[in-house]
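# Turn this into a model:
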Amino acid sequence: MTLYARFAAHLDAILDALEAEGQLPGGLDRKAVAVEPPRDASHGDLATNAAMVLAKRAGTNPRALAGLIAPKLEALDEVSGVEVAGPGFINIRLVPEIWQEELRTILSEGEDYGRSQLGAGTRVNVEYVSANPTGPMHMGHCRGAVVGDALASLLEHAGYAVTREYYVNDAGGQVDVLARSAWLRYREALGETIEIPEGLYPGDYLVPVGQAFAAEFGDRYVAAPEEEWLALFRTRTVAAMLDMIRADLALLGIHHDVFASEAEVQGSGAADRVLETLREKGLIYQGVLEAPKGETSEDWEPVELTLFRSTRFGDDQDRPMKKSSGSWTYFGADAAYHLQKADAADQLINIWGADHAGTVKRVQAAVTALTDGRVDLDVKLVQMVRLFRAGEPIKMSKRAGNFVTLADVVREVGKDVVRFMMLTRRADAPLDFDFAKVVEASKDNPVFYVQYAHARVRSLHRRAAEAGVDLTGTPDLSLLDDEELALVKLAAQFPRVVESAAQAHEPHRIAFYLSDLAAALHAQWNKGNDDPAKRFLLVQNEKLTRARLELASAIGQIVRNGLAIMGVAAAEEMQ
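Down below sits the predicted model:
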């Protein structure tokens, strides 16, 4: 149980006591009651909004209710003082021993500090990347890949049972284009001089595929009609691209549990099952959609379609499940795929590019309808990454074959830099990736600043050993002053940050927190430059040094734990 959860339990017991005493009505909804760090650390160690959120329903005013709660909080052995502030907030100060004990807890729990049973084994399917299997991964895919993978790790840290899934879009026209592109490379491998026409994929990554086909098939398909080779080349080329994609993702430390095939979903009859399920619920009808905005009657021909009543679930219009030709729409196929996922999950999370924003409501509507609200679908939209080199933007075009591959970037700046940088802003905000700045040894570079904090901690132990400082025995943590305990207070927020980030599905919160923790450590370290008595390592005072090394070790442990969630290795030393 975290420190904050423990005090939430204390507060809950106090509210129970007030009910038993008849000073508070029974049955009040306490869901909005929170125990959290105050916005201003000078106000105390903890704060609660209990009086603010319960007063109206209790038929009293917040300050009056706070006046009933505060004395009972102050009576706790762990509390040194309580203050009612403003309209009724309650600020709590804890005895120093609480923070000394929390420091010991961080060190004793080690890599498990911050783990939680919040999820209680709830099954969550996180689908991310899901790029078309038409070539190697490029930097346009990178951010969604990192956000999805870090979110999966975050949820696991918080006690959820997570499945990492990649949806292979192998049923659309783009894979036929891929097969035709590979067929040209096959002919090239047999000695022909080819020219890649507009609309096909010109990238050299298809050269080895064509060579493999040439070695296996000889000239069998050179003059053969397309219907003889298209399906074969499509299947084989998609498989080759997926091998390439898996290898690219592995460079980032990303491995999926499931690769689900769109073609297999469509061929399984799952879409028919969706249609019948929705029909049984009275959510399918034959109808005509309104003309798109801007279309005139001359441009628009109304066609009767099989429609899903998605407006009943918050969508802005009903959606076609089938085209007039009788084939499934993209939405119909998506609904079938999501039902397949929902059969084995309690929650679904999709990491999509921002260009998919228009499809979110309809797919959420389908999931709600198909599962009767049992399964929730959360879609996180990821904005683009803008690449810069020497201050100049780098433009990418996959069709033109002049894109920046993920593999090239990882090899240039390293996996850890790439992963950390992808989490330095909210997923729904654009992100700039400058090749020079991300490797800069500067406090303006968040990757360096956090890694440097951990390296500094590691250096302390090496330097202490070299100076012959006796590190045996139990350190006296009462020697730590208020400034040093402030670091412990910030470190103690880590379990709470993990839980709140997991609930919000926002792994960037871990990066933000680590940046704050690193800044606090560096600030404390730098005080020793002005006042030697504040240095972590004081050879002439082994007892104080031992206590400060425990403090530094705890901060280092939190940094390692947070970086592990992000999929980033902690630096042992900075070059």
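# going forward, measure contacts between C-alpha atoms and count neighbours the same way
Fine.
# any idea how far W183 is from the residue lying farthest from the centre of the chain?
Distance from the centre of the chain peaks at A223, with 49.3 Å (C-alpha atoms, centre = their mean). Counting by C-alpha to C-alpha, to the nearest Å, the gap from A223 to W183 is 11 Å.
# now do G562
Noted for G562: a distance of 47 Å to W183, by C-alpha to C-alpha.
# Show me what the host helix or strand of L348 is packed up against.
Element membership for L348, per DSSP states H and E: strand 347-353. When contacts are defined as 3 or more C-alpha pairs under 8 Å, 6 or more residues apart in numbering; DSSP states H and E, strand 347-353 sits against strand 123-127, helix 139-157, strand 376-382.
# Can you tell me the centre-most residue of the chain?
Most central in the chain under C-alpha atoms, centre = their mean is L151, positioned 2.9 Å from the mean C-alpha point.
# wait, isn't that one in contact with E506?
Yes - the pair L151 and E506 qualifies as a contact (C-alpha atoms under 8 Å) at a distance of 6.9 Å.
# just to revisit the earlier point, please list the residues outside the strand holding L348 that contact it.
Applying C-alpha atoms under 8 Å, 6 or more residues apart in numbering, the contact partners of strand 347-353 are 122-129, 144, 147-148, 341-342, 375-384.
# how about this one, so we can line them up?
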Amino acid sequence: MNLFADIKTLVLQSLDAMVTAGDLPEGLDMSNVSVEPPRDASHGDMATNAAMVLAKPAARKPRDIADALASRLAEDPRVASADVAGPGFLNLRLDPALWFSTIVTALDHGTDFGRSDMGKGQKVNVEFVSANPTGPLHVGHTRGAVFGDALAGLLDFAGYDVTREYYINDGGAQVDVLARSAYLRYREANGEAVEFVDGTYPGDYLIPVGQALAEKYGDSLMDAPEDVWLDDLRSFATDAMLDLIRADLKALGVEMDVFFSEKSLYGTGRIEAALEDLDSKGLIYEGVLEPPKGKTPEDWEAREQTLFRSTAHGDDVDRPVKKSDGSWTYFAPDIAYHYDKVTRGFDSLIDVFGADHGGYVKRMKAAVAALSDDRVPLDVKLTQLVKLYKNGEPFKMSKRAGTFVTLRDVVDQVGADVTRFVMLTRKNDAPLDFDFDKAMEQSKDNPVFYVQYAHARVQSLLRRGAEAGIDTSAAALSAADLSRLGHPAELALAQKLASWPRLLELAAQHHEPHRIAFYLYELASEFHSLQHLGKLEPAQRFLVDGDAATSSARLALAAAVAVVIAGGLGILGVTPVNEM
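From the prediction side, this is the model:
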């Protein structure tokens, strides 16, 4: 299914033949041999570095290896030419029919075109969003939710066994603040005028919680001291906020497999077990840290603490896990949580954090490396800030949230599909400007519209073809005479389609779902250009009067474009449209 992988296999087979023939020594490491698009498209269709990476270990001149390899590759009917450039780079041109054969592959596999077994069923945990359960999700969480869900979809498509997980931060002081804020709304529901002081949550979203508490408790808690109601209200309000968060995620099209409670780590021995594991490896000790950067010894009160020797696994400094008063630091439950992931048997972990967690990456990687004996890799992805604009002005905060723009504000403005695609039009670690007006604009400058329009245009072409008496089913189009294709623009579009499986594997390998959004825009652009060519040159229209064979071949090409767009949008969690 991956044409680049097929040609790489051909290159490796040719190199093996050269070893058998004595042109190359035995025992060469071929793992660094690659087949990729050339930097300059005018040089050919594909290029291989084989001669360059094998020259030194083979004690041969790269040019000599390249010449011999070129001769062997040229014998394969799929290779139109093999040309040596410079000191030993090898550029390949393929038979155009090979590129066009991708059309048949795409139509036969449908939206599964490009699906691979690269992951070989390895278990991957993708933890994302993980917002404090103190209110609705805001726009920053929206980006993390879209990125994490799209990444999980991509990895699933690449053959991994993926678990989507949400870490509920319900073990800290913020849930006590939530309980006190809900109590104020409870008093309000009982007819009292209340004032939200600094440190409480004033958002309207707690009004229904206060009303529900009033229905449950009446006025029985009005004069009760905090120690009477705090635990119950903490649990009640946290559950209500989790219901709100689940509803927000559902509105965005995100469904978690696991919700893991931080609170479940306390008082259960699970934090102690994780630290005992580290202690057994000589990584826990009592010590005193140096003053943080920017602090002089005079400003720093040195205290003996229980420390994790994270520097043994790449961190800059060792990290405290227990305070001098014996209580846990915020890092200790995070260690225990990741220990739980490791013991659940995941082969790799991915954490999606907000931009403000950049300083947390090294210590978390060190912890996972230590807990898993370097067996389980942890990749931490940071999502940068989102700036919202409407009518050329920054989008104002939500009254409902009290202090921020919510996920629902965004989805209600433009819909889940547009929200998701726009959030992936920049790499996760680059800032993103989200302009509501541009997101709804019907122009080439709006990537969401441009990609969706390409899919809708193909569906329109297929309907018109059917009206003209052409069988436009996938089975019929995959049997079309593709030798009718040959225009450079048609070839370029077929080549773009053929790069889809490779693009998917690279995106999965680097954990970069934005590559899919970029690719879909480029594919749509190639398609729209070919459609426009038909307006300038009537002979290049997709539907040619009186020429059913050519029309079928071109419709097959268009249908393959729709297949890839639908498959790519599906990975991103976006629904393709058939009419616009």
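# Need the TM-score between these chains.
After superposition, the two chains reach a TM-score of 0.97 (TM-score structural alignment, normalised by the length of structure 1), with 574 aligned residues with a C-alpha RMSD of 1.5 Å.
# The helix or strand that comes right after the strand holding L348 of structure 1 to strand 347-353, inter-axis angle?
On the C-terminal side of strand 347-353 of structure 1, the closest following helix or strand by DSSP H and E is helix 360-371. With axes from the mean of the first three to the mean of the last three C-alpha atoms, to 10 degrees as the criterion, the two stretches helix 360-371 of structure 1 and strand 347-353 enclose an angle of 160 degrees.
# Flag every buried residue along helix 360-371 of structure 1.
Buried residues in helix 360-371 of structure 1, defined by neighbour count with 16 or more other C-alpha atoms under 10 Å: 360-370.
# Adding distance to A400 of structure 1, write these out as JSON lines.
Listed next are the buried residues of helix 360-371 of structure 1 as JSON lines, based on distance: C-alpha to C-alpha, whole Å:
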{"residue": "V360", "distance to A400 of structure 1": "29"}
{"residue": "K361", "distance to A400 of structure 1": "33"}
{"residue": "R362", "distance to A400 of structure 1": "33"}
{"residue": "V363", "distance to A400 of structure 1": "32"}
{"residue": "Q364", "distance to A400 of structure 1": "35"}
{"residue": "A365", "distance to A400 of structure 1": "37"}
{"residue": "A366", "distance to A400 of structure 1": "36"}
{"residue": "V367", "distance to A400 of structure 1": "37"}
{"residue": "T368", "distance to A400 of structure 1": "40"}
{"residue": "A369", "distance to A400 of structure 1": "41"}
{"residue": "L370", "distance to A400 of structure 1": "41"}
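# pretty sure the residue farthest from the centre of structure 1 belongs to a helix, no?
No - when DSSP: H, G, I helix; E, B strand; the rest coil is applied, A223 of structure 1 is found to be coil, with no helix at that position.
# quick one on the thing from earlier: how far apart are the strand holding L348 of structure 1 and its match in structure 2?
Once the two models are superposed, strand 347-353 of structure 1 sits on average 0.3 Å from its counterpart in structure 2 (mean C-alpha distance after the TM-score superposition for structure 1).
# And for stretch 10-19 of structure 1?
With mean C-alpha distance after the TM-score superposition for structure 1, stretch 10-19 of structure 1 averages 1.4 Å from its match.
# which residues sit against that stretch?
For stretch 10-19 of structure 1, the surrounding residues in contact (C-alpha under 8 Å, 6+ apart) are 24-26, 68-69, 72-73.
# just these now: which is nearest L118 of structure 1?
Among these, L73 lies closest to L118 of structure 1 (C-alpha to C-alpha), at 25.7 Å.
# Please report how far that closest one lies from D12 of structure 1.
The span separating L73 of structure 1 from D12 of structure 1 equals 11 Å under the rule C-alpha to C-alpha.
# Among those two, which residue is more densely surrounded?
When neighbours are counted by other C-alpha atoms under 10 Å, L73 comes out ahead of the other of L73 of structure 1 and D12, with 20 against 15.
# distance of that one from I14 of structure 1?
Taking C-alpha to C-alpha as the criterion, L73 of structure 1 is separated from I14 of structure 1 by 8 Å.
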